[in-house]
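In: Here is my input, please return the structure:
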Amino acid sequence: MAKKLNVTPLHDRVIVRPAKAEAKTAGGIIIPDTAKEKPQRGVVVAAGAGKKDEPVTVKVGDTVLYSKYGGTEINIEGEELLIMRESDILAIVPA
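Out: Below you'll find the predicted structure:
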């Protein structure tokens, strides 16, 4: 498991580590960097406490699907992560 972040998101924000973009198609064709799709799946690495009447429903370690252009790219401790509102998360994927 990765190291614990020393950053805590506020309110209903979560920090997600995006999955790697696919390098090959199912048929074995290699996809160049310029044609790769942004991943829409990732793992929650930190979550805020939620709003006053709405606690956050995702927890650290959950694999989630999020909207294609949801979140803001940030760099924490040399790692590219996304910070987004919980409402940008579409689903929790079972492990």
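In: contacts and neighbour counts: CA atoms only from here.
Out: Noted.
In: helix/strand/coil for Ala46?
Out: The assignment at Ala46 comes out as strand when based on DSSP: H, G, I helix; E, B strand; the rest coil.
In: Now the second one, please; I'll put the structures next to each other:
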Amino acid sequence: MGLKPLNDRVIVKRKDQEEKTSGGIYIPDSAKEKPQAGEVVAAGPECKTVKDGDAVLFAKYAGSEFSVDGDELIIMREDDILGVFA
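Out: The predicted model follows:
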């Protein structure tokens, strides 16, 4: 990927959506919600709390979605990240 975020921006790839519930019921596309978790693809030079490869939880309406080479990505401020999975 040839995109580098500036300042405190972070590029995140959203986690795959669940196809069925834990009980085995398949979820139709119209009822699916986009996951609020993902993996940091690239972090800007001023990011202090996250780094590339971190699994993160972010705010529901955070950032701007875009597509690069067929990958759906989100660019957001570091402040929109709510937590890092340990």
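In: residue ranges of the strands in the second structure, please?
Out: 9-14, 37-43, 55-58, 64-68, 71-77, 81-84 (DSSP state E).
In: Please produce a markdown table containing these, extended by distance to Asp29 of the second structure.
Out: Shown next, in a markdown table, are the strands of the second structure (distance: least, CA to CA, whole Å):
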| stretch | distance to Asp29 of the second structure |
| --- | --- |
| strand 9-14 | 16 |
| strand 37-43 | 18 |
| strand 55-58 | 22 |
| strand 64-68 | 19 |
| strand 71-77 | 17 |
| strand 81-84 | 26 |
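In: In TSV: the ones you listed, plus mean neighbour count.
Out: Output for these, formatted as TSV (neighbours: other CA atoms under 10 Å):
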stretch	mean neighbour count
strand 9-14	24
strand 37-43	22
strand 55-58	20
strand 64-68	11
strand 71-77	18
strand 81-84	16
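In: do you know which of those strands lies nearest Thr49 of the second structure?
Out: Nearest to Thr49 of the second structure, of all these, is strand 81-84, at 8.6 Å by CA to CA.
In: ok, residues contacting the closest one?
Out: Val50, Asp54, Ala55, Val56, Leu57, Phe58, Ala59 (CA atoms under 8 Å, 6 or more residues apart in numbering).
In: Let's see that with 6 Å instead.
Out: Ala55, Val56, Leu57, Phe58 (CA atoms under 6 Å, 6 or more residues apart in numbering).
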